[in-house]
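Q: need the 3D shape of this:
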Amino acid sequence: MRKLNYQDALALTTEKLAHGGIFLTVKGETPNTMTIGWATIGHIWNRPVFMVLVRPQRHTYEMLKKAGEFTVSVPTKNPLLKELAFAGTKSGRDLNKFDGHGITAAKGQTIETPVIEECGLHFECKVVLTQDMTGERMDTALMDRCYPERDFHTMFFGEIVDCYTTDE
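A: The predicted model follows:
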């Protein structure tokens, strides 16, 4: 394990977000992970922040609100496309995504939420703001394309408290 400055992980993380997705994991009685393709990383409030979007109907949503923390794991050597597709189409309400589906929950370094062992890049985050989207003031074309059912996301802003690689 080698610590990283989150800025050194931006290019790979944003490339994976745009092409296949990355894993968002939350702790709970049974940890859960989901695939995300929409997120942003930046520096606000004098802190490094990873903002993830989760719809209220997702199993991850209530878990994340309760946990107040999350991890983001980025595939590096192995693209894990099959595992990302599975995690993005199955609900943790119905099954344990870590039970025989090609991904393993591993202990994180700083927070209680696990990371995905098969990934080589990890962000550990503590939620500092939760903001519901309403569509108010959103570009109409964007809203019609991304939210035709008006099923808006909630934005979870997580302070990045740790960033590291487990690749050798």
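
Q: hey, let's count contacts and neighbours off CA atoms from now on
A: OK.

Q: in this structure, which residue is closest to the centre?
A: Leu24 (2.6 Å; CA atoms, centre = their mean).

Q: I'd say it and Val74 touch.
A: No. Leu24 is beyond contact range of Val74, at 9.1 Å (criterion: CA atoms under 8 Å).

Q: can you tell me the closest non-neighbouring residue to the residue nearest to the centre of the chain?
A: Sequence neighbours aside, Val72 is the residue nearest to Leu24 in space, at 4.7 Å (criterion: CA to CA, 6 or more residues apart in numbering).

Q: what's near enough to touch the most far-flung residue of the chain relative to its centre?
A: Residue farthest from the centre of the chain, counting by CA atoms, centre = their mean, is Thr140 at 26.5 Å. Contacts for Thr140 (CA atoms under 8 Å, 6 or more residues apart in numbering) come out as none.

Q: that one and Lys90: what is the separation?
A: 30 Å (CA to CA, to the nearest Å).

Q: now the second one, please; I'll put the structures next to each other:
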Amino acid sequence: MKEDVKFNDHLRELLEQLPKGAFLTVKDDQDRVNTMTIGWGTLGFMWQKPVFMVMVRPSRYTYQLIENAKDFTVSIPLNKDLKKALAACGTKSGRDIDKFKECNLTPEQGKVVNSPIIGECDLHYECKLVYQQVMEPALVDPSIKKLAYAKGDYHVMYYGEIVASYVKE
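A: Predicted coordinates for the structure are as follows:
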């Protein structure tokens, strides 16, 4: 059962879990599906809309998909230990393996968007892409450059209007 919640109802749980990992899942216009682990993101309110911002490097397989998609989902494991799946989805490429099969993850149809949710997770955000921005290296603080971009592999930021948020029981 999927119980609708306000986008910020589980903010504490989201912010505690996100650094440990969450699943960003995308289905593109050619029906290719992939999930990847994210540890960074922002939940907020912009343009009079609830928004989830995720970051994807162009070197990632998910980048190819999200560039040809209209939406994405973020699935947060709260009650089930998915450390192994999060580790695999953060280190292996969907170009080479079927992460769903490899990690025993179930892609499930969400409520609104085309991209699936991860069935084993508890908290879900379905997002419609509303804006994207390539990071401008000259504007990044030097300490962040050194920490996260030593190889020059800057992220693209994707802003998704949260069109559904719910917990799965």
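
Q: returning to that earlier point: so what does the residue farthest from the centre of structure 1 match up with in structure 2?
A: Matched to structure 2 by TM-score structural alignment, Thr140 of structure 1 sits across from Pro142.

Q: gap between its match and Met135 of structure 2?
A: Computed as CA to CA, the Pro142 of structure 2 to Met135 of structure 2 distance reads 14 Å.

Q: try Val33 of structure 2
A: For Val33 of structure 2, the distance to Met135 of structure 2 equals 25 Å [CA to CA].

Q: again with Ile162 of structure 2
A: 22 Å.

Q: those two - which one has more neighbours?
A: Comparing Ile162 of structure 2 with Met135 by other CA atoms under 10 Å, the one with more neighbours is Ile162, at 27 against 15.

Q: which residue lines up with the more buried one in structure 1?
A: In structure 1, Ile162 of structure 2 lines up with Ile160, judged by TM-score structural alignment.

Q: so who does its match touch?
A: When contacts are counted by CA under 8 Å, 6+ apart, Ile160 of structure 1 touches 6, 47-50, 123-126.

Q: tell me the secondary structure for it?
A: Three-state assignment for Ile160 of structure 1 (DSSP: H, G, I helix; E, B strand; the rest coil): strand.

Q: separation between it and Tyr6 of structure 1?
A: Note on Ile160 of structure 1: its distance to Tyr6 of structure 1, by CA to CA, is 8 Å.

Q: what sits in contact with each of the two?
A: With contacts taken as CA under 8 Å, 6+ apart, Ile160 of structure 1 and Tyr6 have 48, 123 as neighbours in common.

Q: in structure 1, what range does the top helix by length along structure 2 match?
A: Across structure 2, the longest stretch assigned as helix under DSSP state H is helix 83-91. Counting by TM-score structural alignment, helix 83-91 of structure 2 pairs with residues 81-89 of structure 1.

Q: which other residues reach the matching stretch?
A: By CA under 8 Å, 6+ apart, stretch 81-89 of structure 1 touches 20-23, 33-36, 97, 101-103.

Q: what of stretch 34-41 of structure 2?
A: The contact list for stretch 34-41 of structure 2, computed with CA under 8 Å, 6+ apart, reads 18-27, 52-55, 61-62, 65, 86-87, 89-90, 94, 98-100.

Q: what subset of these is buried?
A: Neighbour-count burial within the contacts of stretch 34-41 of structure 2 applies to 18, 21-27, 52-55, 61-62, 65, 86, 89-90, 94, 98-100; the criterion is 16 or more other CA atoms under 10 Å.

Q: helix, strand or coil: sort out Met63 of structure 1 for me.
A: Using three-state DSSP, the structure places Met63 of structure 1 in helix.

Q: got the contact list for it?
A: 26-28.

Q: out of these, which is nearest to Ile41 of structure 1?
A: Closest to Ile41 of structure 1 out of these is Val26 (18.2 Å), distances taken as CA to CA.

Q: name the nearest residue to that closest one, ignoring sequence neighbours.
A: Phe70 (5.0 Å).

Q: quick check: the aligned residue for that neighbour in structure 2?
A: By TM-score structural alignment, Phe70 of structure 1 lines up with Phe72 in structure 2.

Q: what's the mean gap between the helix or strand where its match lies and the aligned bit of structure 1?
A: Taking DSSP states H and E as the criterion, Phe72 of structure 2 maps to strand 71-76. For strand 71-76 of structure 2, the mean deviation from structure 1 after alignment is 0.2 Å (mean CA distance after the TM-score superposition for structure 1).
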